[in-house]
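Chemist: missing the sequence, but the structure's below:
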């Protein structure tokens, strides 16, 4: 009399007697190896932690007025958002800065859409004609954290933060060609601007005021469509005005008329191109471990840092390697002699090292279990348990990749 088996027993017997079972086990193992090779690797898991900064300008208002007329009403409007964790604001003269943070796990796209919808559907919360500007929303998330930081520094006393900043901006355009990069920006170093230094005595001699010069800049540095010219079965668009693009055009700008003759900007002001007033400084300093980096210089040097972030769900290890390889290719082309590039942050390298370490520990734990079964039950049982554990882990890794998860220390700890 045969014993009646349950659902689990029936499934087990079917696979035990089926000739396709070894093939399925091999396919599961190969799919797992495939997943290990192509699954994006990160140090931390992809967790939706969405927040945004909302900037609302109120020119001419004091911090108290900004708080009472803008910040407090805006907090009340934003507190109605679904999935909101908290909202707080900072009021300063002429500007209200609100930080909106959503609960962990809220879909980023839906959360940002709700934020935009709430702000622009409640624009009547401010009295008309008050002079408050349109809100500017800057969404932030976990993928805004840079995965690679490249510090440009030099020992050349003739170069400073301004020159390094120009090199960094040229490198930004090249690094954006690397597939998977998202946000690339430079920290440190003043930007290049055109300085206009007025001479009060010259302005008085030509009977001009600063407002006259401001008006001339606003009118001259503008362009707008002015219609079309139709001729010979062709339509030609007409554009009125051009933007100021060179320093010579700025110097030759007509700012007024005196005694029937045009007055140029160069007649009443000194116009030169150069670095802006610095708002932040960056320095590269060497320490005790500098020899391990292959750096011979000692001391502190002017520097700027290029930060590179990645797109969501992409492989941090691969993108970091491609960015660093691209920098090596640009040596001598965009990076002149005397300017050094040091990798001061490599998120991909640390993520790969931690993933490899956890995979090694996972293999060690599996091997230890197999040895324990070998000594306790025998060789056949050890082989069966080892194959079952390995194939189960392989199929789990493949399912994680298919579901869109990344290979990180949290997912490996779960295994």
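Modeler: Received it, and whenever you're ready, just let me know what you need. In this text, all values refer to a predicted model and were calculated from it rather than measured experimentally.
Chemist: drop to CA atoms for contacts and neighbour counts, all remaining ones
Modeler: Noted.
Chemist: Now the most centrally placed residue in the chain: which helix or strand?
Modeler: Centroid-nearest residue in the chain: residue 183, 3.3 Å away (criterion: CA atoms, centre = their mean). If you go by DSSP states H and E, residue 183 is part of strand 181-187.
Chemist: Likewise for residue 99?
Modeler: With DSSP H and E as the test, residue 99 turns up in strand 95-102.
Chemist: How far off centre is that strand?
Modeler: Distance of strand 95-102 from the chain centroid (CA atoms, centre = their mean, to the nearest Å) equals 19 Å.
Chemist: what ranges do the helices span in the protein?
Modeler: Along the chain, counting by DSSP state H, helices occupy 7-17, 21-38, 63-66, 72-78, 108-121, 161-175, 200-205, 210-220, 247-251, 265-268, 316-329, 347-376, 379-402, 409-414.
Chemist: In TSV, list those helices along with mean neighbour count and distance to residue 92.
Modeler: Shown next, in TSV, are the helices of the chain (neighbours: other CA atoms under 10 Å; distance: least, CA to CA, whole Å):
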stretch	mean neighbour count	distance to residue 92
helix 7-17	11	67
helix 21-38	16	49
helix 63-66	18	4
helix 72-78	17	13
helix 108-121	15	20
helix 161-175	18	30
helix 200-205	12	33
helix 210-220	13	26
helix 247-251	15	34
helix 265-268	20	35
helix 316-329	18	38
helix 347-376	16	36
helix 379-402	17	47
helix 409-414	14	41
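Chemist: Against that first model, consider the following:
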């Protein structure tokens, strides 16, 4: 197995660095067909080479025949992209979507890139809902203050203090490295209501 790995080096010979794109030289020593594998010399016995085809059956096929991917009734290669811990999911997806047109332009004809699932749509909708709830909580705090105190001057204080407190909280969260997510927004919404 070590001989096969050593004879099948999958590394580019170099690259061309341009101002906007790097092109790899694909002249590597990778074995690409069953015939190339079949002629690998494993050892010599009595001066004659012992080839891989003499001791093994070489087949060009999937390693696991029970594993296949289908998308929209077509054979497919599925690529699942997951964020690293601490990374912003929405930022990762936006950056990938920005890179996709350049990737699809370099694919051979007949190949297509399709996004099957995108969790950020529900995340964005959820964050938007919590933001609306936060605004409603601020308005309700101001209205309740006005209804109970019945003085416009007393109502101005929470109408300025609550948004200013939220801005200060977001500033401290940014400096501390906390992300704005559903949990933090919901906590701020609950805190605003009290």
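Modeler: Sure, I can see it. Quick caveat: nothing in here was measured; it's all calculated off a predicted structure.
Chemist: picking up where we left off before, pull up the aligned stretch in the second structure for the strand holding residue 99 of the first structure.
Modeler: Across the second structure, nothing matches strand 95-102 of the first structure (TM-score structural alignment).
Chemist: what's the answer for stretch 11-19 of the first structure, then?
Modeler: Under TM-score structural alignment, stretch 11-19 of the first structure corresponds to no residues of the second structure.
Chemist: Measure how far the direction of the longest strand anywhere in the first structure deviates from that of helix 161-175, in degrees.
Modeler: Assignment by DSSP state E gives strand 300-310 as the longest strand of the first structure. Here the directions of strand 300-310 of the first structure and helix 161-175 differ by 20 degrees (axes from the mean of the first three to the mean of the last three CA atoms, to 10 degrees).
Chemist: any idea how far strand 300-310 of the first structure is from the chain center?
Modeler: A distance of 14 Å separates the centroid of the chain from that of strand 300-310 of the first structure, by CA atoms, centre = their mean.
Chemist: Tell me the buried residues in that strand?
Modeler: For strand 300-310 of the first structure, burial by neighbour count (16 or more other CA atoms under 10 Å) applies to 301-310.
Chemist: any idea which of the residues you listed is the one closest to residue 166 of the first structure?
Modeler: Set against residue 166 of the first structure, the nearest of the buried residues of strand 300-310 of the first structure by CA to CA is residue 304 (9.9 Å).
Chemist: What is the strand holding residue 183 of the first structure packed up against?
Modeler: When contacts are defined as 3 or more CA pairs under 8 Å, 6 or more residues apart in numbering; DSSP states H and E, strand 181-187 of the first structure packs onto helix 161-175, strand 300-310.
Chemist: Tell me which residue of the second structure is furthest from the middle?
Modeler: Furthest out from the centre of the second structure (CA atoms, centre = their mean) sits residue 46, at 55.6 Å.
Chemist: Would you mind finding the match for residue 77 of the first structure in the second structure?
Modeler: Checking TM-score structural alignment: residue 77 of the first structure goes with nothing.
Chemist: what's the spacing between residue 79 of the second structure and residue 115 of the second structure?
Modeler: 9 Å (CA to CA, to the nearest Å).
Chemist: cool, and residue 177 of the second structure?
Modeler: Distance of residue 177 of the second structure to residue 115 of the second structure, given as CA to CA: 31 Å.
Chemist: For residue 98 of the first structure, find the nearest of the helices of the first structure.
Modeler: Closest to residue 98 of the first structure of those, according to CA to CA: helix 72-78, at 7.7 Å.
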